[in-house]
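Engineer: turn this into a model:
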Amino acid sequence: MEKNRLKDLLLNHTREEIQEEIDDIHPADLLELLEETEDEDQRRELLNDIPDDVVADIVEEMDDGDDQYEFLHMFPKNRRKEILDEMSDDELTDLVGELDEKEGREVFSELEPDDQQQVKQLLSYDPETAGGIMTTEYVYIFAKNTVADTLKYLQSVEDEEEIKSYLYVVDALDHLKGVVALRDIVRSSFDTKMMDIINDNVIAINYLEDQEEVANTFKKYGYSLMPVVDDDNKMLGIIEIDDILDVMEEETTEDMNLMAGMDSEEDVDSTLSESFKSRIPWLVVNLATAVLAAAVVNNFSGTIEKVVSLSAVMSIVTGMGGNAGTQSLTILVRGLSLGEVTKDNALRIFLKEIGVGALTGIVIGIIVGIGSMIFAHNPWFGVVAALAMLLNMIAANFAGYLVPVILKKMHVDPALASGVFVTTVTDCLGFFFFLGLATLFLPLLL
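Structural biologist: You can find the predicted model right below:
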């Protein structure tokens, strides 16, 4: 619905008219309208006649727990409790978990007892595991029943428990027995036993599995939802594809931040203090590595004094090496995070990266060599620059492969400031190769 028409509906129509149309409006559109309405009184007026279940959907569309908390406090306590009661348990868990201790306790105290029990259970799981991102609100059916029993049960399911296109089948002790498509239930005769139409080759996710691995499993099989089980194959909940999309966005943001040497949770809304604390540690590390590179240069100060033009070219060698290393690093970090780098293909990928470094080093080296020769009016100056560029490009790709692999072996996120380490290698070796070769060829450069 067009925004002006939506705004007119909420402000100028009766509650009954709003109720008739509101189910056809996506909560994301309602949230967008509210965010664009700067006047708080008008925002409250827009929300007056929106049903509590739709308001709950709007809250769930918000990404930040603090924003959700502030939004909920626009409502009186009684209505706020009704809205919270309409929210799913996994969303409530995320909300309580993201808030500070005082605010989290406040929200938790306003939940219904059964919701409190579910939230407490979900909070016991690591938030970055399958158990931490699953929802416990799902419809399951029993293996012992017939199709007629199952259809009768599905007709009695409450509105807030959404019936999916695929349903999971459990026994009396909640052990996962299989999965069945809703269409297969509808197409079968009433007296058909559920065990006769289920697929017992169901792929499930252990509740301890890391969320990144869960995302890879979803990508591998292309499912829209998957069951979560414990070590005894008891069904605990389900994970839906929209939860995985959030995980993928979160993991990508985290990798980008870590590769840049920042805290994984920093974003544009972080405070000055948070951003400072996030960035300063790795900047100090970067400073230390820069001092190390400067020490390498200082060891060749005598050579630079004799051939001053070296100082104009050496930054090109190190800069290009840094760029090449970043390219290799980006490919490896992404491949490791997606599980694309395995024991079977690791050597092939390593040799490919070395080969790419050699080929790009030859091409860039020739270009830099010709330019350096013209710049210094000395063909040997060009040879030194070309050889140094070739060696540094190979070293850059070597480091771009090795750094994230070593971090992975140490059970450290391979994105963790890998760029800082790779840049250190390319700077130090770049200066060493260029100035070392210049020292060897010094009589020919004078």
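Engineer: CA only for contacts and neighbour counts going forward, please
Structural biologist: Will do.
Engineer: could you find the closest non-adjacent residue to Leu122?
Structural biologist: Nearest non-adjacent residue to Leu122, counting by C-alpha to C-alpha, 6 or more residues apart in numbering: Gly132, 6.2 Å away.
Engineer: whoops, I mixed them up, Gly178
Structural biologist: Nearest to Gly178 is Asp200, by C-alpha to C-alpha, 6+ apart, at 4.1 Å.
Engineer: contact partners for that neighbour?
Structural biologist: Going by C-alpha atoms under 8 Å, 6 or more residues apart in numbering, Asp200 touches Lys177, Gly178, Val179.
Engineer: narrow those residues to those in strands?
Structural biologist: Lys177, Gly178, Val179 (DSSP state E).
Engineer: out of these, who's nearest Pro76?
Structural biologist: Nearest to Pro76 among these, counting by C-alpha to C-alpha, is Val179 at 43.0 Å.
Engineer: which of the three states applies to the residue nearest to that closest one when sequence neighbours are not counted?
Structural biologist: Leaving aside its chain neighbours, Val179 sits nearest to Tyr168 (4.5 Å; criterion: C-alpha to C-alpha, 6+ apart). Using DSSP: H, G, I helix; E, B strand; the rest coil, the structure places Tyr168 in strand.
Engineer: the residue nearest to Leu122 contacts Asp126, doesn't it?
Structural biologist: Yes - at 5.5 Å, Gly132 and Asp126 qualify as touching, with contact defined as C-alpha atoms under 8 Å.
Engineer: please say which of the two ends up with more neighbours.
Structural biologist: Gly132 (23 against 16; other C-alpha atoms under 10 Å).
Engineer: what packs against the helix or strand containing Asn397?
Structural biologist: For Asn397, the host element (DSSP states H and E) is helix 379-409. Using 3 or more C-alpha pairs under 8 Å, 6 or more residues apart in numbering; DSSP states H and E, the elements in contact with helix 379-409 are helix 310-337, helix 346-376, helix 418-440, helix 442-445.
Engineer: helices and strands around the shortest one, which ones?
Structural biologist: Contacting helix 442-445 under the criterion 3+ C-alpha pairs under 8 Å, 6+ apart are the following elements: helix 379-409.
Engineer: now show me the structure for the sequence below, then we'll compare the two:
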Amino acid sequence: MVDLIQDHPIAQRLDQYTVEELSQHLDTHFEQLDPTKLANTSPHEIGLFLERLELEEQRVFLRRVSEKMASSILAEMDAENSAEILSVMREIRAARIIELLDPDDAVDLISELDESDRIRLLSRVSPKVAITLRKLLRYNPDTAGGVMTPNVATLQADWDVATALEYIKKVPQKAENVYNLYVLDDQDHLVGLTTLRNLVFSKPTQKISEIMNTQIQRIACLPETDKNAVASIMAEYNVIDVPVVDEQNHLLGCVTHDDVLDIVQEAATSDLQQMHGAGADESIHDSIIESLRKRNPWLMMNLVLAFLSASVISKFSNQIAQISYMAVFMTLVANLGGNTGAQALAVAIRGLAVGEFQTGDGWLICRKELMKGLLNGIGIGVFGGAITIFLTHNVLMGVTLMVAMIITMVVSGLAGVIVPLFLKRFHFDPAQSSYIILTTLTDIIGLFVFLKLGTYLLF
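Structural biologist: This is a model prediction of the structure:
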């Protein structure tokens, strides 16, 4: 039995099921669910609930809803999970669900299937849908072509406003978005953009070419464009979708704002998890074996690097044995170095991700981080040294700690920038386990500086 409570206010309406109520029907295989109440429940809420069930329970639940509802639910779920559900459905029902999905959502699901299942399923859908999906499947899923939808509302430049408004009444069921309307010439080249608002407030006799924005080429992208670059375009120009064109400027489709939100969320969670050595696509619902497979390589790397830190301490074991305070305060130095490096690392990775700077700006960024580390180090070091003198009544111990903090924070700040820049320079993902590498470096630097200074000043 799944014990879940969903507090979203929408889920608390009396004509909808909450996640907790859905969980209570697991033992009866959902036979007692009220169809009307279930139909009123948000597909997003149901998707969250289903992602916590076993595959067979997911299949049984989706038998209780219409194909239209099932398609909406699967579109809200993780594509890999949705593909697993499709693979255990009857092929005819799975094909009908695919036909009801938006093409970009359908491709996300189909691309996760085994090749044999993909071929078999595509043979079941209508020929028109199959042609569209096969075209989209040619594109890399991490590019604009891989996330775009071909269902776009278009107008002809030589139409008048009255004709355009009449045409729009016929396309809402086909196009994902009719707010932005792309304008084509007689050879289907993208020449402009207008909006539904512009049409409504324009004279019926005005030509579309007179009211369109011709600067659309500034935001149009090729299908091979990286999807993260598409997200950057949308953020920079504050638009709700981005057109995708071929090299001859023929409109192929557009990337919509909901897909970009998914891209941004995926990139943010992937970077965060990779920084700490977890799998980029790891989920809390992954099996234990799958999580171990993704985490163990980086933990083994961390263990090897940790031995380097331990070897630094072992070199000064005699000094630590003679002055026990050194063992106490060396952890402070290492901790501050780690935090300083992590701050610089977070800023650097964000800057690289959103295009605030490139690897060619490395010297300028390093110089700024050096000054930040120096000023922070002086402030923190003087304060930490004063407390040390007060606690130990040993001026040299305080001076040792102060100088070690200053040096460590300067070097750690630089390392926080250099590590991601180095990875980027050699075409590695800057977010990939940067944190593990950085913390080991800052530990080694901090421990060595403090213990070496202590050896000179205290013995």
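Engineer: before we move on, back to that, same question for the helix holding Asn397 of the first structure: list its buried residues.
Structural biologist: By 16 or more other C-alpha atoms under 10 Å, the buried positions in helix 379-409 of the first structure come out as 379-405, 408.
Engineer: what range in the second structure does it sit on?
Structural biologist: Here helix 379-409 of the first structure aligns to the second structure at residues 395-425, judged by TM-score structural alignment.
Engineer: again with stretch 84-101 of the first structure
Structural biologist: Going by TM-score structural alignment: stretch 84-101 of the first structure matches residues 98-115.
Engineer: now the matching stretch: buried residues?
Structural biologist: By 16+ other C-alpha under 10 Å, the buried positions in stretch 98-115 of the second structure come out as 98-113.
Engineer: enumerate every residue touching the corresponding residue of the second structure for Phe142 of the first structure.
Structural biologist: Taking TM-score structural alignment, Phe142 of the first structure has Gln156 as its aligned residue in the second structure. By C-alpha under 8 Å, 6+ apart, the contact list for Gln156 of the second structure reads Val183, Leu184, Asp185, Asp186, Ile208.
Engineer: redo the residues you listed as a markdown table? Include distance to Leu453 of the second structure.
Structural biologist: Shown next, in a markdown table, are the contacts of Gln156 of the second structure (distance: C-alpha to C-alpha, whole Å):
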| residue | distance to Leu453 of the second structure |
| --- | --- |
| Val183 | 70 |
| Leu184 | 72 |
| Asp185 | 74 |
| Asp186 | 77 |
| Ile208 | 75 |
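Engineer: Asp210 of the first structure and Gly131 touch, don't they?
Structural biologist: No - between Asp210 of the first structure and Gly131 there is no contact under C-alpha under 8 Å: 9.0 Å.
Engineer: and the spatially most central residue of the first structure, what helix or strand is that in?
Structural biologist: Nearest to the geometric centre of the first structure sits Glu251, at 1.8 Å (C-alpha atoms, centre = their mean). Using DSSP H and E, Glu251 of the first structure falls within helix 241-259.
Engineer: okay, that helix sits on what stretch of the second structure?
Structural biologist: Here helix 241-259 of the first structure aligns to the second structure at residues 257-275, judged by TM-score structural alignment.
Engineer: how big's the offset between the matching stretch and the first structure?
Structural biologist: Following superposition, stretch 257-275 of the second structure is found to deviate from the first structure by 0.6 Å on average (mean C-alpha distance after the TM-score superposition for the first structure).
Engineer: flag every buried residue along that stretch.
Structural biologist: 257, 259-260, 263-264, 267-268, 270-275.
Engineer: okay, the residue nearest to Gly178 of the first structure and Asn233 of the first structure: tell me how far apart.
Structural biologist: Asp200 of the first structure sits 13 Å away from Asn233 of the first structure, going by C-alpha to C-alpha, to the nearest Å.
Engineer: in the first structure, what stretch matches stretch 292-311 of the second structure?
Structural biologist: Counting by TM-score structural alignment, stretch 292-311 of the second structure pairs with residues 276-295 of the first structure.
Engineer: on that earlier part again, more neighbours: Asp210 and Gly131 of the first structure, which one.
Structural biologist: Gly131 (30 against 17).
Engineer: can you classify the more buried one as helix, strand or coil?
Structural biologist: Recorded secondary structure, Gly131 of the first structure: helix (three-state DSSP).
Engineer: that one corresponds to which position in the second structure?
Structural biologist: Looks like Gly131 of the first structure aligns to Gly145 there (TM-score structural alignment).
Engineer: quick one: contacts for its match?
Structural biologist: Leu136, Tyr139, Leu222, Pro223, Glu224, Thr225, Val244.
Engineer: just give me the neighbour total for the equivalent of the fifth one over in the first structure.
Structural biologist: The one in question is Glu224 of the second structure. Under the alignment by TM-score structural alignment, Glu224 of the second structure pairs with Leu208 in the first structure. If you count neighbours by other C-alpha under 10 Å, Leu208 of the first structure ends up with 17.
Engineer: now do the same contact list for the residue nearest to Leu208 of the first structure when sequence neighbours are not counted.
Structural biologist: Nearest non-adjacent residue to Leu208 of the first structure, counting by C-alpha to C-alpha, 6+ apart: Thr129, 5.6 Å away. By C-alpha under 8 Å, 6+ apart, the contact list for Thr129 of the first structure reads Tyr207, Leu208, Glu209, Asp210, Gln211.
Engineer: next: Leu193 of the second structure.
Structural biologist: Asn180, Leu181, Tyr182, Val183, Met212, Asn213, Thr214, Ile216.
Engineer: among those residues, which ones are buried?
Structural biologist: Among those, those scoring as buried are Asn180, Leu181, Tyr182, Val183, Met212, Asn213, Ile216 (criterion: 16+ other C-alpha under 10 Å).
Engineer: so the last one, which of the three states?
Structural biologist: Local secondary structure at Ile216 of the second structure is given as helix here, using three-state DSSP.
Engineer: what distance separates the helix holding Glu251 of the first structure from the centre of its chain?
Structural biologist: 1 Å (C-alpha atoms, centre = their mean, to the nearest Å).
Engineer: now swap in stretch 178-187 of the first structure and tell me
Structural biologist: 33 Å.
Engineer: endpoint to endpoint, that stretch covers what distance?
Structural biologist: Termini of stretch 178-187 of the first structure sit 18 Å apart (C-alpha to C-alpha).
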